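*Asks:* Give me coordinates for this.
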Amino acid sequence: MRSEMTQGADPAAAEELAGRLWSWSSRWHPGELAWLWRATGPGAAGWRTATWRAGGRTVAWARSTAPGRLDLQADTGHDGLVSAVLDWFEDGAAGHDLAVTVLDRESSLLEVLLSRGYSPDDDAPSFLHLRRRLAAASPPAPLPPGYVLRAVAGVQDGDARAGLHRAAFATPEPTAATYQAVMAHPSYRAALDRFVVAPDGTPAAAALGWLDERSGVLALEPVGTHPRFRRRGLARACVLAVLGAAVELGATHARVCARDGAADPAPRATYEAVGFRPYARNVRLVRPAR
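*Replies:* Reported below is the predicted structural model:
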């Protein structure tokens, strides 16, 4: 079936595609896309994006956040679709070195990329995918004296959650308004948005979960701790609280993507301490400018 490309993103359609294609060999979970498209705020306006449709539904999307950098998802059951996405990307990045990030289990994507002259970038940052089964609610983790863990109570907490994320990841987004847009997403659930408040009232750590009811898989995105409050077990407490709430909502598995490497071992250690185990990793493939 022939696909047709349109310039621009359709976030809801991209999330539907991610849910439809979900497997443990998929890079994208629909909840991660929900966060990606909404938490970026005005920055997303600078992305170069496109959507491909066939038979009345979306079959691929792509985004280039900078010239020569590509993220994508495509239904590889459509002949020539991945090549069409790469043609669009390469045409718009002429004269630039190219880099495409995929999951190492996405064998069809990898095959096409290798055939077009891309090769693995061994110096790229390493991001690991981890998963665990959710057979029962996890017991709560103890907190230091004076710290309080709770669920987001409503839009009034949007400013606190946004500020915590900016501090944890040293980024300008999300703002309070951007976080409220995240909270307005149809699949957002306050019960899966937990944060810890320090004794002085500062939001100290948080974890947000997204449950895909079709697969029963919960994605953690994001999890972070304010630099002032690290190494106190606060992120672990937030993660366990989200997992427990997810079980009550019908989740059967959970997954998370975390930076991996000797320079920053804390994220992987945090997740493995609560039962997550690695199963895949992101791979960046590069091709010099032509």
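*Asks:* contacts and neighbour counts: CA atoms only from here.
*Replies:* Fine.
*Asks:* And the helices in the chain, which stretches?
*Replies:* Ranges of helices within the chain are 11-21, 30-39, 81-92, 107-115, 158-169, 176-183, 234-248, 266-273, based on DSSP state H.
*Asks:* I'd like to know which of the ones you listed is closest to A198.
*Replies:* The closest of those to A198 is helix 234-248. By CA to CA, the value is 9.8 Å.
*Asks:* And that closest one, what's buried?
*Replies:* Across helix 234-248, burial judged by 16 or more other CA atoms under 10 Å covers 234-247.
*Asks:* I'd like to check the angle between it and helix 266-273, please.
*Replies:* Using axes from the mean of the first three to the mean of the last three CA atoms, to 10 degrees, one finds that helix 234-248 and helix 266-273 are set 40 degrees apart in direction.
*Asks:* Show me what helix 234-248 is packed against.
*Replies:* strand 193-197, strand 203-212, strand 217-225, helix 266-273 (3 or more CA pairs under 8 Å, 6 or more residues apart in numbering; DSSP states H and E).
*Asks:* Kindly reformat the buried residues of helix 234-248 as TSV and extend each row with distance to G19.
*Replies:* Below are the buried residues of helix 234-248 laid out as TSV (distance: CA to CA, whole Å):
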residue	distance to G19
L234	31
A235	27
R236	27
A237	28
C238	25
V239	23
L240	24
A241	24
V242	21
L243	20
G244	22
A245	21
A246	17
V247	19
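*Asks:* to compare against the first, here's another:
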Amino acid sequence: MTDSELLTHADIVLMQGLAQRVTAVRQDLLNADASYGELAWNWGRNHAALGAHWRRRLWFHEGELTAWAWAHLPRTYRLSDGTEKHLAGAYLAYQAHPAHAGLVDEVIEWFDDVAAGLERTVLPGAGDAFALERWAAHGYVTDPSALGDAGSWMQCNVRELTDLTDLGDPTLPAGFRFRTADEAGPEAAVRAHVDAWSPSPYTVEGYEGVRRTPGYRSDLHLLVESPDGTMACSTIMWLDEANKTAEFEPVGTHPAHRRRGLARTMLVHGMHLARAAGAVQMTVCCLGAPGHPAARGLYYGVGFRPISRDAPMIKYATTG
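*Replies:* Next up, the predicted model:
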């Protein structure tokens, strides 16, 4: 194992490799924090602004990464509307290969040490019975606020790409057109995301970080341009060549262009592009709580089915 240090680009490469190995043997453990694409997206868009608040620890067996822990410590960051957001607690993203599940106890102990005195949250997989038992044994309990109608827990979804005829032809309305990120340019690519997720901390600097992450392909970064030049929706597809899977992350639509079928058409076109690039399966994660039905409906409507979900847990600061 290695000591606690700041998370680096080289670490992300190793962590993506572990994500690929976990996907190959236990796809039901797919986690929105620890997928091949999500690791690249989270690192790329945020490391310049938040990297000083990230700590990590890596565990190895015979030279191969078998587990990692990525702690997000208290931080303040600026949003696109000019406001600042402060997060006072600590959050942990982590992954352990199922053949080395016993390392979860070491992960928990490390997190409790690096975040001592803080409120601590984590999102183990609901299907990972061993991990849930170990987190509970260390004093973590189900997080009631995260499980409400507006909870922030995620579910992951999957569909096969072998036959896409059920989706029809991905034809956009007159005047709209598909663009790649290179065609649209950095400013438009960032604005597309910020418009969809406002207020957002995403910046051109963050976008350049995303472009430098392992697995990013500008030809799989897709946007829909409206007749007036506004980017109506956008997505990035992350191709995991080892498993022949591709992941949509993120997916967003401009508020003025929602409920017009544009995002659906973009996803269908994206799946055709992913299949042409070698993928045989597509994944996407979305909010799973009852109060967030829109994204689930969108993905179910193009043939995705749920495969895994988070089980939010918390350890209150007063518990030590």
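*Asks:* Can you say which of the helices of the first structure is packed in most?
*Replies:* helix 234-248 (a mean of 24; mean count of other CA atoms under 10 Å).
*Asks:* Which residue range of the second structure does it align onto?
*Replies:* Alignment of helix 234-248 of the first structure against the second structure: residues 262-276, by TM-score structural alignment.
*Asks:* To what extent does that stretch diverge from the first structure after superposition?
*Replies:* Its matched residues in the first structure lie on average 1.0 Å from stretch 262-276 of the second structure after superposition (mean CA distance after the TM-score superposition for the first structure).
*Asks:* Please produce CSV containing the helices of the first structure, extended by distance to Y147 of the first structure.
*Replies:* Compiled in CSV, the helices of the first structure are given as follows (distance: least, CA to CA, whole Å):
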stretch, distance to Y147 of the first structure
helix 11-21, 36
helix 30-39, 27
helix 81-92, 48
helix 107-115, 46
helix 158-169, 15
helix 176-183, 23
helix 234-248, 9
helix 266-273, 19
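*Asks:* Can you say which of these is nearest to Q73 of the first structure?
*Replies:* Short answer: helix 11-21, nearest of these by CA to CA, at 7.7 Å.
*Asks:* what's the average distance of the closest one to the second structure?
*Replies:* Compared with the second structure, helix 11-21 of the first structure is 1.3 Å away on average (mean CA distance after the TM-score superposition for the first structure).
*Asks:* which part of the second structure lines up with that helix?
*Replies:* Taking TM-score structural alignment, helix 11-21 of the first structure hits residues 12-22 over in the second structure.
*Asks:* contacts for that stretch?
*Replies:* Stretch 12-22 of the second structure is contacted from outside by 29-30, 34-36, 39-40, 43, 65-68, 95, 97-98, 214, 240, 242-243, using CA atoms under 8 Å, 6 or more residues apart in numbering.
*Asks:* aligned partner of D182 of the second structure in the first structure?
*Replies:* In the first structure, D182 of the second structure lands on A153 (TM-score structural alignment).
*Asks:* rewinding a little: what about the contacts of stretch 12-22 of the second structure, which are in strands?
*Replies:* L65, T66, A67, W68, Q95, D240 (DSSP state E).
*Asks:* Now render the residues you listed as CSV, adding neighbour count and distance to G206 of the second structure.
*Replies:* Shown next, in CSV, are these (neighbours: other CA atoms under 10 Å; distance: CA to CA, whole Å):
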residue, neighbour count, distance to G206 of the second structure
L65, 18, 27
T66, 26, 29
A67, 26, 27
W68, 26, 23
Q95, 26, 24
D240, 22, 22
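*Asks:* what would these look like in CSV with distance to V284 of the second structure?
*Replies:* As requested, these are exported to CSV (distance: CA to CA, whole Å):
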residue, distance to V284 of the second structure
L65, 25
T66, 24
A67, 23
W68, 22
Q95, 18
D240, 13
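*Asks:* Distance-wise, check the nearest residue to A242 of the second structure once chain neighbours are set aside relative to Y207 of the second structure.
*Replies:* Of all residues not flanking A242 of the second structure in the chain, Q20 sits nearest, at 6.9 Å (CA to CA, 6 or more residues apart in numbering). Separation of Q20 of the second structure from Y207 of the second structure (CA to CA, to the nearest Å) stands at 24 Å.
*Asks:* With H9 of the second structure instead?
*Replies:* On the measure of CA to CA, H9 of the second structure and Y207 of the second structure end up 15 Å apart.
*Asks:* Lovely, talk soon.
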